[in-house]
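Novice: sequence and predicted model, in that order:
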Amino acid sequence: MERDDEDIAERLRQSIGRFVRVVRARADTVPPLQATALGTLDREGPQTIAALAAAHRLKHQSMSRTVRELETLGLVSRSRSPHDGRSFLIALTPAGAEALAGDRRTRRRWVAETITERLTPDERRALLAVPELLDRLSEAAEQPGEDRPRLRGSARRR
């Protein structure tokens, strides 16, 4: 690995992290942990609390509290698992899907307005390549047979 690649990786890591934090601070309408749970249910369908917690490397207790909050708001529902009568499946309700869609619309609108206000036409054209490049980098982590260590840092919520 070339030193330049490490420098690029570090700048990219910092910039993406800052961008995500700024978008969340400016545009989130659903608290981050709730949005994370709703997003997982939207993408992957009904899940147990244990599966949701494991997917986000959270303690069961933290995810259980989040699910209770979402249930109280009517954004998720709980039903007995057809495979294990002792466990429950958590599913997105229509209100939860709308809350998630609204949150995504707010983020998208804020980012689009900021792109329009802050970037030149040439910079906007250059930005068009970024999603594809990030997708290609993400695919590297999804390749079977590549056994890379997964670090569990303290920056991850528990």
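Specialist: Arrived safely, thanks for sending.
Novice: contacts and neighbour counts: CA atoms only from here.
Specialist: OK.
Novice: quick one: the most centrally placed residue in the chain and T116, what's the gap?
Specialist: Nearest to the mean C-alpha position of the chain, counting by Cα atoms, centre = their mean, stands T36 at 5.2 Å. Applying Cα to Cα, to the nearest Å, the value for T36 to T116 is 28 Å.
Novice: wait, D28 touches T106, no?
Specialist: Yes - here D28 reaches T106: they are 7.1 Å apart, a contact under Cα atoms under 8 Å.
Novice: where does I8 sit: helix, strand or coil?
Specialist: Three-state assignment for I8 (DSSP: H, G, I helix; E, B strand; the rest coil): helix.
Novice: so how many other residues sit close to it?
Specialist: The number of residues packed near I8 is 11, by other Cα atoms under 10 Å.
Novice: comparison target below:
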Amino acid sequence: MYGWGVPHDLNSDSAPTAELLEALLPILHRIHVERTLSPGKVGILRHVAENGRASSAELAVKVQVSPQAISLAARELEALGLVERIPDEMDRRRSWIHPTEAGRLKLAEETRTGRAWLYEAIRERLTPEERQTLASAIPVLRRLTAGTASETLSAAASTPAPEPTPEAPSEEPHD
């Protein structure tokens, strides 16, 4: 079993942190490889499909990228007919990003594509005991990100947003 004290070298290959990343990253990559949309665009679609609408600022916090990156991704999703922007009735400078029916269908397709590989891999490659071990680890893994969204939201609320600059590089949002 791992010693979970603070390692002297966080980049050490023997650190449980590195081993966890080495195990999870290829799984995440494999899930996303079959998709036609980037993980960030899937994240935007997922958020607006689950919440009905969102502002660029809200999505930036949720997807953890700049508002400029959200704006670019939302324009691309809008061009694909997957979301629509609707001006706020009270503040015309603000717009809401809503999913379209095509966007909801695309999200379902992208989600199904990513999960199909994982389902098959678990079913075919793991023993029943290993599947039970994996199921037992899920609540532990969820605890690693518990509170993350609220911590990010409160940090964003207390920090003034930087002014956009023309030379700011665009970022691709991540799911």
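Specialist: Good, I have the coordinates. Predicted model only: the values in this text are computed from it and were never measured.
Novice: rewinding a little: matching the residue nearest to the centre of the first structure against the second structure, which residue comes up?
Specialist: Aligned by TM-score structural alignment, T36 of the first structure pairs with G43 of the second structure.
Novice: likewise V76 of the first structure?
Specialist: That one, V76 of the first structure, aligns with V83 by TM-score structural alignment.
Novice: which residues does its match contact?
Specialist: V83 of the second structure is in contact with 45, 74, 77, 97-100, 103, counting by Cα atoms under 8 Å, 6 or more residues apart in numbering.
Novice: would you mind measuring from the residue lying closest to it once chain neighbours are set aside to L105 of the second structure?
Specialist: Closest residue to V83 of the second structure apart from its sequence neighbours, by Cα to Cα, 6 or more residues apart in numbering: P99 at 4.3 Å. Per Cα to Cα, P99 of the second structure is found 10 Å from L105 of the second structure.
Novice: who has more neighbours, these two?
Specialist: A count of neighbours by other Cα under 10 Å puts P99 above the other of P99 of the second structure and L105, at 28 against 14.
Novice: isn't that one up against E84?
Specialist: Yes - if you go by Cα under 8 Å, P99 of the second structure and E84 touch, sitting 6.4 Å apart.
Novice: the residue mapped onto R104 of the second structure from the first structure: neighbouring residues, count only.
Specialist: Aligned by TM-score structural alignment, R104 of the second structure pairs with A97 of the first structure. Residues contacting A97 of the first structure under the criterion other Cα under 10 Å number 17.
Novice: SS state for A97 of the first structure?
Specialist: With three-state DSSP as the basis, A97 of the first structure sits in helix.
Novice: quick revisit: tell me which element the residue nearest to the centre of the first structure is part of?
Specialist: Here T36 of the first structure sits within helix 32-44, counting by DSSP states H and E.
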